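S.K.: could you work out the structure for the sequence below:
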Amino acid sequence: SFIMCEINHLSYTADEIIQYLSDDYLEIIHIHSYTVASWSKDLLRCITQLIGVTAGCCWWNGEEKTHMEIIFRTEKIAFDHVEDLMRIISYEPIYKQIKKDRSNDETILVGCILTMFMLIVRMKNMHLLSHLNATIRNTILSIIETVNNDELALCGYGVLSEVLTDEELKDLKMADNICNYFLQMLEDAWNLTKKKYKQIPMVLLLKGK
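M.R.: Model (predicted):
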């Protein structure tokens, strides 16, 4: 989050940071993806921050493809990293701890991994990911059904929209769910105002009733 918010105040470019981090990043995530059950709180926080910084650099100023290609020089490297991230995000005790806001490391970690998924699947020539579609679909749907966090749910649907076919997406009824999420976000914003208005359910307002 710091990288995404403070990019204009850093002494290094995204390319320089990625060049420095990339090999160690891939190795660290690969090694620790096999031992998620034994992670300490400190290691969880370190892994969360490492993935967050890397994802932030990859999306620096919206030029994600350039920075992604520094890390993922081949399809195999990208594919292997998706598998590593899948091992982490599939560990149920992690996503069972997700909060409604970004108030703990588990919530931030899942958000960072979903962001990294989105970045990877948007890279061209990533047809190898088709072999993981069922695993990605089942894992992300489990997260969406379990958590009470609209932001992560929307991000999860964003990943699914990239990896599933149109027919598979229709079966998920994503449009209805996303619409409900957006309406709830609008209503939450409406309820936070300090000004006095006559408030009505946002759904009725948008329907013109």
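
S.K.: from now on I want contacts and neighbour counts done on CA atoms only, so please keep to that.
M.R.: Noted.

S.K.: for the protein, which segments count as helices?
M.R.: Here the chain has its helices, by DSSP state H, at 2-5, 14-32, 41-58, 64-71, 75-89, 92-95, 105-121, 133-146, 150-163, 166-172, 174-192, 202-207.

S.K.: so which of those is the most packed in?
M.R.: helix 105-121 (a mean of 22; mean count of other Cα atoms under 10 Å).

S.K.: what helices and strands are in contact with it?
M.R.: Where contact means 3 or more Cα pairs under 8 Å, 6 or more residues apart in numbering; DSSP states H and E, helix 105-121 is packed against helix 41-58, helix 64-71, helix 75-89, helix 92-95, helix 150-163.

S.K.: second input sequence below; structure requested for side-by-side comparison:
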Amino acid sequence: MPDTANQINWIFKEINHIVDDNDPFIVLVSLWLDNLAFFICENPQFDTLLMMCHTNQYIGRQYVITDQFKFYLTQLEQANVSQVIFTKKQLFYIKTCSFLLGSYLVAKPQNYIFTAEEILNHISDQYLNIINIHSHTMASWSKELMICITYLTNLVCICCWWSEETSMPIKTLFSTEQISNDLIQGLIRIVCYEPFHEEIQNEQLHDELSLIEPILKLFLVILQTQNTSYYFRSNIFLPEILLTLAESSSHEKHSLCAYAILGEILTDEKLKDLKFADSMYAFFLNLLEKGWHHPLKRFKRMPVIYLLR
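M.R.: Purely as a prediction, here's the structure:
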């Protein structure tokens, strides 16, 4: 991490002055910031470092809440997205800046320059349209489109969770019942697309977020803040898909989210009918033990109390 704000500003100003949208310097900076975001995810205590705060202030002001960011979202709203649009600079905006800002906001900073509602106001309409359009055509997605949707969903989810004590951010996303239904059904279609399940069964460490992970987390936020369980219950295949994800994932955080969603949408009788009570019980006991022995009484940034819901 650079030692001064001037050093950080210099890096970003160099990017701003680059004419070639595929310049190698953009790639190097993106890799550095991606690694920084992953580091913050695993070590949230560094979120409060002065240079980390400055970096995310700059990213929010100069990249995310900008017309250029919205221009890139407009490109993603096309039904047939051309590969030409996926330049290194476009991915720097949509993937890298969204990822680092989201990793920073998870710690719920009190004095960030934008509120969760302001961020969602800036991106939510286009995000909703992107999901509505592309959730019918997963088989034709390019790797780059999948990356963009993954990191946008992650940012949207974190904004909703960041200010969960107020309902304004989530209301920004769910302004009408039809919009709520369209988004939930679109995300369910994505989760039910089996080729995407392969990535969470990989035991190797990923250098990318899993698409399924932020969607499952967003489902949890929606279920715990909105009266939307009937949308989820209307899909008769979803419980079986979630159970498969929970039992096949090599990553505990995916299993945790999938089990938690099942607990939200199924009645006690239907949970018993699935006949996985013993495996889920053992799974949660294991997580509780890990969280209890953590210095901050947390598991994967989640306080132990949340595991007892």
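
S.K.: now the helices of structure 1 in CSV, with distance to residue 127 of structure 1?
M.R.: Below are the helices of structure 1 laid out as CSV (distance: least, Cα to Cα, whole Å):
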stretch, distance to residue 127 of structure 1
helix 2-5, 29
helix 14-32, 21
helix 41-58, 20
helix 64-71, 16
helix 75-89, 9
helix 92-95, 27
helix 105-121, 9
helix 133-146, 10
helix 150-163, 9
helix 166-172, 16
helix 174-192, 23
helix 202-207, 40
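
S.K.: which stretch among the helices and strands packed on helix 105-121 of structure 1 approaches residue 13 of structure 1 most closely?
M.R.: helix 41-58 (8.7 Å; Cα to Cα).

S.K.: mean deviation, that closest one versus structure 2?
M.R.: Helix 41-58 of structure 1, aligned to structure 2 and superposed, deviates on average by 0.6 Å (mean Cα distance after the TM-score superposition for structure 1).

S.K.: what range does that helix cover in structure 2?
M.R.: Alignment note (TM-score structural alignment): helix 41-58 of structure 1 is matched to residues 143-160 of structure 2.

S.K.: that stretch: how far from the chain's middle?
M.R.: 5 Å (Cα atoms, centre = their mean, to the nearest Å).

S.K.: what's that stretch in contact with?
M.R.: Residues from elsewhere that reach stretch 143-160 of structure 2, judged by Cα atoms under 8 Å, 6 or more residues apart in numbering: 76, 86, 91, 94-95, 98-99, 101-102, 105-106, 116-117, 119-120, 124, 127, 131, 169-170, 209-211, 214-215, 217-218, 221.

S.K.: translate residue 271 of structure 2 into the numbering of structure 1.
M.R.: Residue 271 of structure 2 maps onto residue 169 in structure 1, by TM-score structural alignment.

S.K.: I'd guessed its match sits against residue 161; true?
M.R.: Yes - counting by Cα atoms under 8 Å, residue 169 of structure 1 touches residue 161, with 6.9 Å between them.

S.K.: pretty sure residue 126 of structure 1 is touching residue 77, no?
M.R.: No - between residue 126 of structure 1 and residue 77 there is no contact under Cα under 8 Å: 10.9 Å.

S.K.: the residue mapped onto residue 155 of structure 1 from structure 2 and residue 169 of structure 2, how far apart?
M.R.: Using TM-score structural alignment, the equivalent of residue 155 of structure 1 in structure 2 is residue 257. Per Cα to Cα, to the nearest Å, residue 257 of structure 2 is found 21 Å from residue 169 of structure 2.

S.K.: got it, and residue 104 of structure 2?
M.R.: Taken as Cα to Cα, the span from residue 104 of structure 2 to residue 169 of structure 2 is 17 Å.

S.K.: equivalent analysis for residue 273 of structure 2, please.
M.R.: 36 Å.

S.K.: centre-most residue in structure 1?
M.R.: Compute the mean C-alpha point of structure 1, and by Cα atoms, centre = their mean the closest residue is residue 114, 2.2 Å away.

S.K.: can you tell me the residue that sits opposite that one in structure 2?
M.R.: Using TM-score structural alignment, residue 114 of structure 1 pairs with residue 216 in structure 2.

S.K.: what sits closest to its match if chain neighbours are left out?
M.R.: For residue 216 of structure 2, ignoring the flanking residues on the chain, the nearest one in space by Cα to Cα, 6 or more residues apart in numbering is residue 257 at 6.0 Å.

S.K.: how about residue 79 of structure 1, what's its match in structure 2?
M.R.: Here residue 79 of structure 1 is matched to residue 181 in structure 2, going by TM-score structural alignment.

S.K.: pull the contacting residues for its match.
M.R.: Taking Cα under 8 Å, 6+ apart, we find residue 181 of structure 2 in contact with residue 231.

S.K.: so how far is residue 215 of structure 2 from it?
M.R.: For residue 181 of structure 2 relative to residue 215 of structure 2 (Cα to Cα), the value is 15 Å.

S.K.: can you check residue 112 of structure 2 too?
M.R.: The separation that residue 112 of structure 2 has from residue 215 of structure 2, given Cα to Cα, amounts to 25 Å.

S.K.: over to residue 255 of structure 2?
M.R.: Counting by Cα to Cα - residue 255 of structure 2 and residue 215 of structure 2 are separated by 13 Å.

S.K.: overlap in contacts of these two?
M.R.: Common neighbours of residue 255 of structure 2 and residue 215, using Cα under 8 Å, 6+ apart, do not exist here.

S.K.: how close does residue 268 of structure 2 sit to residue 262 of structure 2?
M.R.: Residue 268 of structure 2 is 10 Å from residue 262 of structure 2, by Cα to Cα.

S.K.: so residue 265 of structure 2 touches residue 235, yeah?
M.R.: No - in this structure, residue 265 of structure 2 is not within contact of residue 235 by Cα under 8 Å, at 10.8 Å.

S.K.: still on that earlier bit, and the helices and strands packed on helix 105-121 of structure 1 as JSON lines, adding distance to residue 101 of structure 1?
M.R.: Output for these, formatted as JSON lines (distance: least, Cα to Cα, whole Å):
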{"stretch": "helix 41-58", "distance to residue 101 of structure 1": "16"}
{"stretch": "helix 64-71", "distance to residue 101 of structure 1": "25"}
{"stretch": "helix 75-89", "distance to residue 101 of structure 1": "18"}
{"stretch": "helix 92-95", "distance to residue 101 of structure 1": "13"}
{"stretch": "helix 150-163", "distance to residue 101 of structure 1": "9"}
